[in-house]
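Just to be clear, the model below is a prediction. Sequence and coordinates:
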Amino acid sequence: MTGCFPEGSGTGRAAGSGGRRIRVAMMQPPRSALSPLSDDAFKLSRWSTAETLVVLDENGDPKPALATEWKRNGKSWTFTLRDGVTFHDGTAFDAQAVVRSLRRAAIASPKPRILDGVELTVRATGDRTVTVTTAEEDPLVPHRLSSPQLSILAAKAYRNGKTVDPVGAGTGPFELVGVRGTSAATLDRYDGYWGGRARLAGIDVTFVPDGTARAAALRSGEADVVEAVPVSQAALLDQDLITEVPMPRTCTLYLNTETGPFRKAGLRAAARAAIDAEALVTGVYEKRADLARGLLGPALPWAAELRGEVTYPKATAPAGARITLGTFTDRAELPEVAQLLQQQLEKAGFTVELEVREYAQIEADALDGAFDAFILSRATVLDSGDPVAYLYSDFASAGSFNISQLADAGVDTALDTAGATPSGTARRRGVMKGEAAVLATVAAVPMLHERVIQGDAKGVTGVAHDPRERELITIDTDLA
């Protein structure tokens, strides 16, 4: 275990003053040098270092953060900015800073998922106000601006035109002061934080992709907070140290509708019929997961209430059809899920070649359609608190995360309609019509909904247990 945690953990600048530092073991290493325009943004959010104009409450409704209020006028939304905020480098948070960050996100390639299908412009309309305008009326602009990928950073973060460097550039209670590649990161308390003084002096983060090693770190006392304890390890830990939370995260089998055997809807239907998801829930997840009835799970209780019947295409015999099945090692359960699916599909008559790699080495191939089938653990409301963004990203013809290579006019229409509907019951009904349209294509087979298992050592208080994976260490986190 000493190989997983760097020497000197807990000896950052703030520790020298006698402050308490917390040691965090996280699952996935940075993929893009902690650029907020990538999925690394959620690490910055979970460390309370980078902040957004808006955050979401427990119900997924927007509430103030760096913006204190907002109002809508057709396609435009005007946000009033919070006074008394400074960046970690001492520069002032103002309208120009917001414009700079949001404009950079709007022209990024690839775009942050939250902006898929959205044309967004932003301008300063005063020292403390900015106006965000979209090409089409968008009822979810405040929700979109809550995405960690739209964090507001100081000018220094953008000095290199090709990358965004968040070190020392956030506004949160903790300042990112050092990053050691894909192995570790160090954060110190920022005493100039607008929301008050954090209880901890700092955070020492170590990236530990191996789930067994993360669990061992909690058991041995090497870590105070452990992200994503594997199901296989949970039973071996003191049950008082783990918390299980239903996640808006679905383990789904994506089927390539563009090339290979699964171009044919009948073979996709045959694959769906072959899958025994209950065996996965019981055998792999040891009943610490929920059987999927659709793409959206129990973390969104309204989904089950509004879900209707889906008509699936008729299955045709596989007759030995050869398929490649891919997944990744970063989530400890997925390789075992892949092995069981291989057995189930081969029993149904498919010939299955299995390929398993680390996520960083397999994502590009999956997005390029290199696999006939791909197993993905996917957050369904990670970005906006609203599942339309996930559905559009993964299943719309223009979606940037369309592993299934799906191009279906009915799906596109349903998702466009849902996206244009104001938030509330009507929008939720539209979401479920979109889900039904996707399921009817059998481009994706939802298998189970995960629960996150987080480990907190004895004496740790004030750690967030967030289903959306946006919060972890907060201003109130402390060590006894």
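Good, I have the coordinates.

When you work out contacts or count neighbours from here on, use the C-alpha atoms and nothing else.
Fine.

With adjacent residues omitted, what lies nearest to the residue of the chain most remote from its centre?
In the chain, Ala319 marks the outermost C-alpha relative to the chain mean, sitting 37.9 Å out by C-alpha atoms, centre = their mean. Leaving out its chain neighbours, the residue that sits closest to Ala319 by C-alpha to C-alpha, 6 or more residues apart in numbering is Gly349, at 5.7 Å.

one step back: locate the residue farthest from the centre of the chain within the secondary structure: which element?
Secondary structure assignment for Ala319, by DSSP states H and E: no helix or strand.

Verify the stated contact: it with Phe350.
Yes. Ala319 lies in contact with Phe350 (C-alpha atoms under 8 Å); the separation is 6.8 Å.

which residue is nearest the middle of the chain?
In the chain, the centroid-proximal residue (C-alpha atoms, centre = their mean) is Leu382; its distance is 4.5 Å.

Am I right that that residue is in contact with Glu469?
Yes. Contact criterion C-alpha under 8 Å: Leu382 and Glu469 qualify, at 7.3 Å.

still on that earlier bit, count the neighbours of the residue nearest to Ala319 for me.
17 (other C-alpha atoms under 10 Å).

ok, structure two:
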Amino acid sequence: MPFPRYSRHPRLLSVLLLAPLLTGCFASGGGAGEASDGKDGSRLRIALAFPPAENLSPYGADATILSRLGVTEGLTALDANGAAAPALAASWRRENDRTWLFTLRDATFQDGTAVTPAAVAASLTRATRAEPAPAALSGVTLAAKAEGEGAVRITTGETDPVLPLRLSSPGLAVLSPNAYEKQDTVDPVGTATGPFELTKVTGTAAADLDRYDDYWGGRAQASGLDVRFIADGTARANALRTGQVDIAEAIPVAQAASLDKDTRRETATTRTTSLLLNTKSGVFKDASLRAAARAAVDTSALAKGVYEGHADAGAGIYGPAVTWAEGKRVKPTGQADAGDPDGASVTLATYDNRPELPEAAQVLKQQLENAGFAVKLEVREYSRLESDALAGKFDAFVGARNSLLDTGDPVSLLAGDFTCDGGYNLALLCDKGVDRAVAKAQAVADTDERQDAAMAAEAAVLGTDAVVPLVHQRVITGVGAKVSGVLLDPYERTLAGTGTRR
């Protein structure tokens, strides 16, 4: 059905109403908004969309917050082409099928202690014992051991040809021994290695960071970061427009026109918005009803309507930003014939940190109801929704997922999100055919062949109708006219770095 065009006037009114509420948001903590002397640089004020959900633990969703703010690093990083690049490890070599040797660079933790092989090995070992496991370790076991004065030897339980990519994950950041003083928590405040050091965290509202002057990669040009977590997208856009922040992530497409053209940055990303169907319990345990839901969805209406052209209609789990995917895509097989919903009642959930999602969910609700489902829509802030979604308390879930965020490896996403043992399996899918296809892909070392195997595994996942790709997003970031050096990449791992300044 055609997507209805709604008036934007209520949104403009909300911008005006929110303005006084934001006044003073950055008035306290770390000299927010005040320029220090020219030599030391100014502090940057940043508005992020997602507040910490797990007390800034590096092992879950909060790991990306730490990475984007330049707090944490791993042994490796991703370069512009998605290949593994040096970070805390200056180089590495593969010794045999299961063993790699990583040579460390000379660096220090923000608490002043040295980044030693023993500290790195201990940090990685702690990650392997985390519950739930970091997404990058889904289906993988590894052991890290100090080797001499400058290297770490890592051995995997089975052959892992993409280990250097895996170690770039924000969830495998290296922290100092002081971060692990408490048995059940990990404290990233002052214990990481990046150019900015966390100095204060105010619950889910704010975080203050100072420049770490001894950073191995050079002294940052900004003297610090004053971060506020603002879940409301209209409020983030308004804060940038009125000069209360220097950088605002995830600007809603409905607010883009309210910003000056030179303050908008649109980045093609590997993020796909999808409809995930609960395959374990409830209505969508029935494959024919999953097929009916898939048939009911009009993805072009979402791309052109809700996203106002700032997205592409869903083609698969991997979108246009994964440039090699389209030429290798495999048609799904084994999809069930669509059944008759006959008024079956479903609960559709999503979160409002990304403002387009509730609107997309509303359109999906209409499409599913037109197909014969009875739909109840539930919208919450993400941190209040994730645990229930993972526990299968909803029949369907609309979420935005960066397909290459956790490791940079396309196969690892499939293992984490769609296999029986996956740590972020929102569809609760457990299908032997999918597990076999993913396992086959995991064993492939050659890059081109691994991509082929990933697309075959994608086809196996899509064949279950556990997930319906909706749109591939282009993210809009608000950047103040005087700000330069913002780090925007399709993997959404970076934002502020040594060259970010105003």
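Cool, the structure landed. Remember, predicted model here, so these are calculated numbers, not experimental data.

And the TM-score between them?
Remark: TM-score between the superposed chains equals 0.97 [TM-score structural alignment, normalised by the length of the first structure]; 478 aligned residues with a C-alpha RMSD of 1.5 Å.

Give the closest residue to the equivalent of Arg263 of the first structure over in the second structure in space, chain neighbours not counted.
Under the alignment (TM-score structural alignment), Arg263 of the first structure maps onto Lys285 of the second structure. In space, and not counting its chain neighbours, Lys285 of the second structure is closest to Thr279: 4.3 Å by C-alpha to C-alpha, 6+ apart.

Please report the distance of the one you found from Pro10 of the second structure.
The gap separating Thr279 of the second structure from Pro10 of the second structure is 38 Å, by C-alpha to C-alpha, to the nearest Å.

More neighbours: those two, which one.
Counted by other C-alpha under 10 Å, Thr279 of the second structure and Pro10 do not tie: Thr279 has more neighbours, with 25 against 9.

Can you give me every residue that contacts the more buried one?
Contact analysis of Thr279 of the second structure by C-alpha atoms under 8 Å, 6 or more residues apart in numbering lists Lys285, Asp286, Ala287, Ala427, Leu428, Leu429, Ala466.

do Val438 of the first structure as well
Contacts of Val438 of the first structure (C-alpha under 8 Å, 6+ apart): Phe395, Val411, Ala444.

can you list the residues you listed in CSV and add neighbour count, secondary structure and distance to Val54 of the first structure?
Shown next, in CSV, are the contacts of Val438 of the first structure (neighbours: other C-alpha atoms under 10 Å; DSSP: H, G, I helix; E, B strand; the rest coil; distance: C-alpha to C-alpha, whole Å):
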residue, neighbour count, secondary structure, distance to Val54 of the first structure
Phe395, 28, helix, 27
Val411, 25, helix, 30
Ala444, 27, strand, 32
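
can you give me the helices in the stretch 201-350 of the first structure?
In the stretch 201-350 of the first structure, the helices defined using DSSP state H, counting those that start in this stretch lie at 211-220, 231-234, 265-274, 277-283, 301-306, 333-348.

Name the surrounding residues that touch the third one.
Outside helix 265-274 of the first structure, the residues within contact range by C-alpha under 8 Å, 6+ apart are 255, 257, 261-262, 312-318, 344-345, 347-348, 441-443, 445.

6 Å instead?
Applying C-alpha atoms under 6 Å, 6 or more residues apart in numbering, the contact partners of helix 265-274 of the first structure are Phe262, Lys314, Ala315, Thr316, Leu345, Ala348, Val442.

What does the fourth one correspond to in the second structure?
Same thing as Thr316 of the first structure. For Thr316 of the first structure, the aligned position in the second structure is Gly339, judged by TM-score structural alignment.

Quick one: neighbours of its match, just the number.
Look at Gly339 of the second structure: counted by other C-alpha under 10 Å, it has 14 neighbours.

show me what contacts it?
Ser288, Leu289, Ala292.

How about Pro29 of the first structure?
Pro29 of the first structure is in contact with Thr182, Phe207, counting by C-alpha under 6 Å, 6+ apart.

in which helix or strand would I find whatever residue of the second structure lines up with it?
Aligned counterpart of Pro29 of the first structure in the second structure: Pro51 (TM-score structural alignment). If you go by DSSP H and E, Pro51 of the second structure is not part of any helix or strand.

And Val363 of the second structure, what's its match in the first structure?
By TM-score structural alignment, Val363 of the second structure lines up with Leu340.
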